[in-house]
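>>> Sequence first, then the predicted structure, then my questions.
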Amino acid sequence: MKPLEISQEDAKKSKGIYLDVRRNDERSNSHIENDLHIPTKELEDRYDELPKNKLIITYCGGGSRSLYSALFLQAKGYKAKSLTGGYRSYKSE
């Protein structure tokens, strides 16, 4: 696991906020309950909608966009981690 990543088990224990960074068409099929949604392409303009006092757990389909998003959010002063394996991994558990 990379330093920017968080396992599903640790994510569930953390009480963090899940942030879906997938495109709208990807999200329409399914998503993690009670998550927030800001596609990666909109994150630069909308990151200030997120609470700074909570861990933000980013996720996408497989993990690459969520890693980028977590890195971006950390650079902006947020506590952020990418969900290891993305939504596919979460869904299969």
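It's in.
>>> Please count neighbours and contacts with C-alpha atoms only from this point.
Fine.
>>> Which strands and helices lie in contact with the longest helix along the chain?
Longest helix in the chain, counting residues (DSSP state H): helix 64-75. For helix 64-75, the packing partners by 3 or more C-alpha pairs under 8 Å, 6 or more residues apart in numbering; DSSP states H and E come out as helix 40-46, strand 55-59, strand 79-83.
>>> Of these, give the one that comes closest to residue 9.
strand 79-83 (9.9 Å; C-alpha to C-alpha).
>>> what angle sits between the longest helix of the chain and strand 55-59?
160 degrees (axes from the mean of the first three to the mean of the last three C-alpha atoms, to 10 degrees).
>>> take a look at this one as well, against the first:
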Amino acid sequence: MTEIENVDVESIGAGAKVLDVREDYEWEAGHIEGALHIPMNDLPERVEELDPDEDVYVICRSGGRSFRVVQWLVGNGYTAMNVSGGMGAWLEAGKPMVADNGQEPTVK
């Protein structure tokens, strides 16, 4: 069994590579500016968009999907960390977010 590293939102530094694996409607409602958006089910076809030599912080709504994605990425030679609490924790921490739907950013 692969050891999965869980990190809290406070430990994600500026300029860190964040992979958001939520669905499109979740992303549009609110996301981290500069994050890479690849829905979980699309990742096997789009994994080449990630650099295996770069640390990546994987986030979803609450941490379940991102945990599974981190297991898969680590098993395929990537350095990936699961963001504990996901976008819910990001929002609660008052971290900046942007939305693509013209509304106040939120987590769905």
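Here it is on my side, so go on. This structure is a prediction, so every number in the text was calculated from the model and none was measured.
>>> Any idea what the TM-score is?
Overlay of the two chains. TM-score (TM-score structural alignment, normalised by the length of the first structure): 0.89; 91 aligned residues with a C-alpha RMSD of 1.5 Å.
>>> Which residues does the longest helix of the first structure contact?
For helix 64-75 of the first structure, contacts defined as C-alpha atoms under 8 Å, 6 or more residues apart in numbering pick out 4-5, 21-22, 40, 43, 47, 56-60, 79-83, 86.
>>> aligned partner of residue 88 of the first structure in the second structure?
Taking TM-score structural alignment, the alignment pairs residue 88 of the first structure with residue 88 from the second structure.
>>> Tell me how far its match lies from residue 57 of the second structure.
15 Å (C-alpha to C-alpha, to the nearest Å).
>>> More neighbours: these two, which one.
residue 57 (23 against 18; other C-alpha atoms under 10 Å).
>>> Surely that one and residue 15 touch.
No. Residue 57 of the second structure lies out of contact with residue 15 (C-alpha atoms under 8 Å); the separation is 11.1 Å.
>>> Grab the most central residue of the first structure for me.
When C-alpha atoms, centre = their mean is applied to the first structure, the residue found nearest the centroid is residue 58 (0.8 Å).
>>> quick one: stretch 54-66 of the first structure to chain centroid distance?
3 Å (C-alpha atoms, centre = their mean, to the nearest Å).
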